[in-house]
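**Student:** A predicted structure for the sequence below; I have some questions about it.
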Amino acid sequence: MSKSLVIVESPAKAKTINKYLGHEYIVKSSIGHIRDLITNKLKNQYKNNIKTKKNPFLKNSKKNFFIKNIGIDPHNNWKAEYYILPGKEKIISELKNIAREVDHIYLATDLDREGEAIAWHLKEVIGGDISKFSRVVFNEITQHSIEKAFKNVIDINMNQVYAQQARRFMDRIVGYMISPLLWKKISKGLSAGRVQSVAVRIIAERENIIKNFISEEYWKVYVSFLFKDKHKIIMDITHFNNKKFYPKNKNEVNLAIDKIKQSSFFIKKLEKKIIYEEPPVPFITSTLQQSSSLSLGFSVKKTMFLAQKLYEEGYITYIRTDSYYLSNYALKKARVYIQEQYGKNYLPKKFNIHINKKSSQKAHEAIRPSNIEIQNINSNILNADAKKLYRLIWKQFISSQMKSAKYQSINIIIQSNLFKLQKKIKIILYDGWTKIFKKNNETIFKTSMFNVGHSVLLDEIIINQKFTKPLPRFTEASLVRELEKKGIGRPSTYSFIVSKIQERGYVKIKNNKFYAEKIGEILTVRLKKSFSNLVDYNFTANMEKKLDQIAENKLIWTTLLNNFFKDFSIQLEKAKKLPEEGGMELNTMVLTSIECSYCFKKMGIKNAITGVFLSCSGYNNSELKKRCKNTIDLVLIEDDLVIENNIKEVNYKKTKLHSQSINKCEKCHMFMNSYFINEKMKLHICTNNPSCIGYKIETGNFNSPLYLTKIVECEKCHSNMTLKIGRFGKFFICINQKCKNTRKILPNGDISPPKIEPIPFPELLCTKSNAWFVLREGISGIFFAANNFPKSRETRSPFVEELAKFQHLLPKKIHYLSTAPIRDDQENKTIVCFNRKNQEYYVASKKKGKFTGWSAIFRDNKWYVLNK
């Protein structure tokens, strides 16, 4: 019997597809990309394997800078050299061996540009007779879709491959050529991204707006009236003396209250109209990310990870799409389901068709369930969060094909001789699509309650002092919405952009909101001046459109790259010049009057990827031995004034009445960021630092964070520990250079307890090697790891019965874990788990590798079962 090879990206996808194909197909996974342009990791791998492999970097020394360091040559028609990714050699060898034995090879990678590129790379690497290769694409992993795809095989779409390469090459040029400049001019460890830098700009500019916002006081006055059947309705005062009512202080409010008490009110008018609320559109990538964040509290990265699992298991259609298109097959299935489950009354006369944006990928479908009959997933493979996300997708799709909801809108206008009040209410007449979400509860209002001309009884007067607020900080979801609105990025890149700017340390997330780090603000300002196109919204959006044109065979990819590289090179050469010659401005140290405690030279304000700190000016000594390396990390006061469980930011409650008392820079009159040096000294630094050298020093006794006043002793060598601020937050590090022990600072401001020393468990053997386990402690609590790590990377959670058996080995800190229930009520074994949010241990049971839902927690020296 003849055989065919089918290659997909992921093992999970391979497993699902394998269920629908016959024995004549061999389904294998490439596990993502198999090769890429040269990287530092690849360079090191080749250099370390000179004896066994050819080393292109030592033998081909005549290659120009671009090929040797970037892997592409802009001066030679964008010639590229690709290299096998580390760890993929075995996979490629297996695929080649199978390819030689089969009659045909089907490349079934994803249907976006990245999937098309992976298919092309596979074809290039496997080689052989090109007539053996066919491309198959499907929007969902179902029997119907796969059978249809294999009946309609196509060739690799090289235009999509060129579009992917153009994006990759531009990103490579920007990242590799700007980074050395940023290291020299601003700070080590910096890099720029063609799209990521624009996202940082969006956050940094919002940060600037918030910091310079001055709140204005205003008041809201509401009046509660009693209607028939003792129903109360609270109404908003809109006019006073025929002018809009907008009291700005308490005196105006008190005057209004006196007048209200003396007034008689009656129903002046009822404005009625019928309104329809149209059903929602089905999810695309960006709206799924936003809805998942708002409804389920999932991050963009988590949403995409769970959605990918749902797609690979065959539950939903492809997840990277910006098209609202739905196939006739799906629409017909939805209509049948709605009529059977909810009745013909909920079914519109024809399909609800939603219009796409001009730039959308019209061939792709929106995100929808593969099988509409499955309302809730019953699977041991997927976790509870994946099931919640599926339910959200299912509801959105079904509701998108139902009738509009119908309401009666009533605008009630109440008046006296001086005041006019309004209240809008909606009375549900027909629930329509909202039945899926159960949004509409039965209203208590009836139109018979409101008779025009009738007087109404005053119940109470409600006043509320308010302050105008700045624009809100971006969340992950709202940042994705902003990127989409500006036409920056595409469905496949949103998650990567949001994650990358956090990883690089240019922004941070606190209380689910983005804050721009100082280095991110400086980087944005420098890039705007020296590389205006790189962070320009319109330029970036137009570049996305041009990449789409390449994919549609309307633009030659090398033409786009040539034009981009020409302009970029001119800007780069100019940026390299001295600042006085028009080059990029330096991230200079701003000297202060604070003396170094070691060498008594002046300390200066420095900005780096690790934060804002004071550095001794003696570090610049030309003689290495005489350099002073003393630094003082500064703690941004705003970080520690954020009220827990509250969105209000204390630092931004600035009103015009007391704006004069706020720190303003004496040199440029901008607001100043405030930092703790210690419990007796604050440093106020101009927002425009380092371009502006303004600063102020304030002394006194301040209510500073506990960790600034506490002396921490290293538990390992008993030396003192000093506070540092790194890319991932504040921590203490031992001053003993040989020790280098660290203790991090928890979100509540406490210093984390010392980690336990590794405890050997030679009686517990690993299953994947001849090693034995060692009990270690990490950021996710205690765990067993192979004693010969990293040679063997086997790890697992400890069973409670193992800790109970060897409880004499456990330190006092975790001894209580050995007293936890060894089995649940169904005789399933329990394991130790750790809640990173609450920083506490609990135990849970598993059956056949899956959590059962049973758990227990330690409280008041006892173990309590939470779920049975």
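**Tutor:** That came in fine, so what should we check first?

**Student:** switch to C-alpha atoms for all contacts and neighbour counts from now on
**Tutor:** Noted.

**Student:** could you point out which element follows the longest helix seen in the chain?
**Tutor:** Secondary structure of the chain read by DSSP state H shows that its longest helix is helix 158-185. Later in the chain than helix 158-185, the nearest helix or strand by DSSP states H and E is helix 196-211.

**Student:** Taking helix 158-185 as reference, get the angle to that following helix.
**Tutor:** Interaxial angle, helix 196-211 versus helix 158-185 (axes from the mean of the first three to the mean of the last three C-alpha atoms, to 10 degrees): 60 degrees.

**Student:** Which other helices and strands does the helix or strand following helix 196-211 contact?
**Tutor:** Helices and strands here follow DSSP H and E; after helix 196-211, the next one along the chain is strand 217-226. Strand 217-226 sits against strand 232-240, helix 250-261, strand 455-467, with contacts defined as 3 or more C-alpha pairs under 8 Å, 6 or more residues apart in numbering; DSSP states H and E.

**Student:** buried residues in strand 217-226?
**Tutor:** Residues of strand 217-226 classed as buried: E217, Y218, W219, K220, V221, Y222, V223, S224, F225 (neighbour count, 16 or more other C-alpha atoms under 10 Å).

**Student:** then this one, side by side with the first:
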Amino acid sequence: AAKAYILKTFGKEFYPSKPNVFGAKANAQDAHEAIRPTMLELPPKVVASYLSSDELKLYTLIWNRFLASQMAPQKSETVSIHFHVDEYTLKASGNRVLFKGFTEVYEDAKKEDDHILPALEEGQAIMPISMDGIQHFTQPPSRYSEAGLIKVLEEQGIGRPSTYAATIDTILKRNYVERKDKQFIPTDLGFAVVEFLTTHFEKFINTKFTASMEEDLDHIAQGTNFYEAVIHSFYDSFEKELYTAESAEKIELEAEKSGILCEKCGHDMVYKLGPYGKYLACSNFPDCRNIKSITVSTGVTCPKCKSHEILERKSKRGRVFYGCEGYPSCDFTMWDKPIDKTCPVCGSLMAEKVYKNGNKKEFCSNPDCETRPKRKPRTKKEDKE
């Protein structure tokens, strides 16, 4: 079906000489089939009027990805252009697309940092439109996002797709990391735990051991190995290291000063780590038991009670949200960061979304505002289901 559709719609050059066949990843358990469209004759634009906005986005993603997976590869060439300006030579490097291939359908496959150069001829005079002087500094590796961390787990053969969500949930709940701007930032507790484990359990706290254990579990499931032998081999060495670790010196995390004085006794307030993240506590404990939650003001007045500010808060799972300072008397909350502007159409509070590339997008926080994309109403059949 895919071959016939590609040949009819795009032409024979868009179909590979041999059908594309993809092998399973090393850590895939093959418990689930891939999601495929049942009728390629129903492209997204044909069924758009029958689906809600979210349904259409999901169907488009599945339809495009499947079709692209059966198409010919993109062909491109790496090009370097040298511009001669007086005694100076400027160089630009990038790609020139010779044949679009599967990117004719799956536009998301193009990388954001691809530099597509126009077709030029040798000796052609180029008139600069503008000139910008940009200074670059060497940047450290970026912190892991959830998607980036899962990608590394896959590459290292750690865990299974069914365990990734639970793993991330665990490191958040135990306060080993904090989530900020969709990135994971290790806490002092996280650093201390890693230092202790790598010191006393070096053999087990490494990616090779974890991947090896995953293989052993697969062999047990397939009946090619016995769990007794695997457990016995593991505990022989683990028991010795566990005994050594139990007698190790306890790690005391140094309290971090906040620069804030306790309003009850005048001593320094320090940062403490609780079940729901950091909070402020008096350093004069137990004589003074004053504690305070850590709040970050947005400088935006609550649109519901109009008497308190909206503060940045954290949920039990570490996700940042924004709520009224007057809680519980005012229960206003929102997920997106509020800004001190009102919607010109409905007068509601405006919000801001910041993307990975630093770009910002302002939008109305009112989901019913006519400036927001409308979701198609559910049918009676959908409601029954």
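**Tutor:** Everything's here; your move. Here the structure is a predicted model, which is why all the values come from computation and not from measurement.

**Student:** rewinding a little: could the helices and strands packed on strand 217-226 of structure 1 be laid out in TSV, adding distance to A117 of structure 1 and mean neighbour count?
**Tutor:** Shown next, in TSV, are those (distance: least, C-alpha to C-alpha, whole Å; neighbours: other C-alpha atoms under 10 Å):
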stretch	distance to A117 of structure 1	mean neighbour count
strand 232-240	59	18
helix 250-261	66	14
strand 455-467	53	15
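
**Student:** Let's have those in JSON lines, adding distance to S359 of structure 1.
**Tutor:** Compiled in JSON lines, these are given as follows (distance: least, C-alpha to C-alpha, whole Å):
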{"stretch": "strand 232-240", "distance to S359 of structure 1": "43"}
{"stretch": "helix 250-261", "distance to S359 of structure 1": "52"}
{"stretch": "strand 455-467", "distance to S359 of structure 1": "40"}
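
**Student:** For P348 of structure 1, find the nearest of those.
**Tutor:** Nearest to P348 of structure 1, of all those, is strand 232-240, at 35.5 Å by C-alpha to C-alpha.

**Student:** got the contact list for that closest one?
**Tutor:** For strand 232-240 of structure 1, contacts defined as C-alpha atoms under 8 Å, 6 or more residues apart in numbering pick out 221-227, 244-245, 418-423, 459.

**Student:** can we see that at 10 Å?
**Tutor:** 220-227, 244-246, 256, 259, 412-425, 445, 457-462 (C-alpha atoms under 10 Å, 6 or more residues apart in numbering).

**Student:** contacting residues around P275 of structure 2?
**Tutor:** Counting by C-alpha under 10 Å, 6+ apart, P275 of structure 2 has contacts K173, R174, N175, K316, R317.

**Student:** any idea how far it is from P186 of structure 2?
**Tutor:** Look at P275 of structure 2 and P186 of structure 2: by C-alpha to C-alpha, to the nearest Å, they are 16 Å apart.

**Student:** before we move on, back to that, relative to K309 of structure 1, which of the helices and strands packed on strand 217-226 of structure 1 is closest?
**Tutor:** Across those, K309 of structure 1 has its closest neighbour in strand 455-467 (45.0 Å, C-alpha to C-alpha).

**Student:** Which position in structure 1 pairs with F102 of structure 2?
**Tutor:** With TM-score structural alignment as the criterion, the equivalent of F102 of structure 2 in structure 1 is W433.
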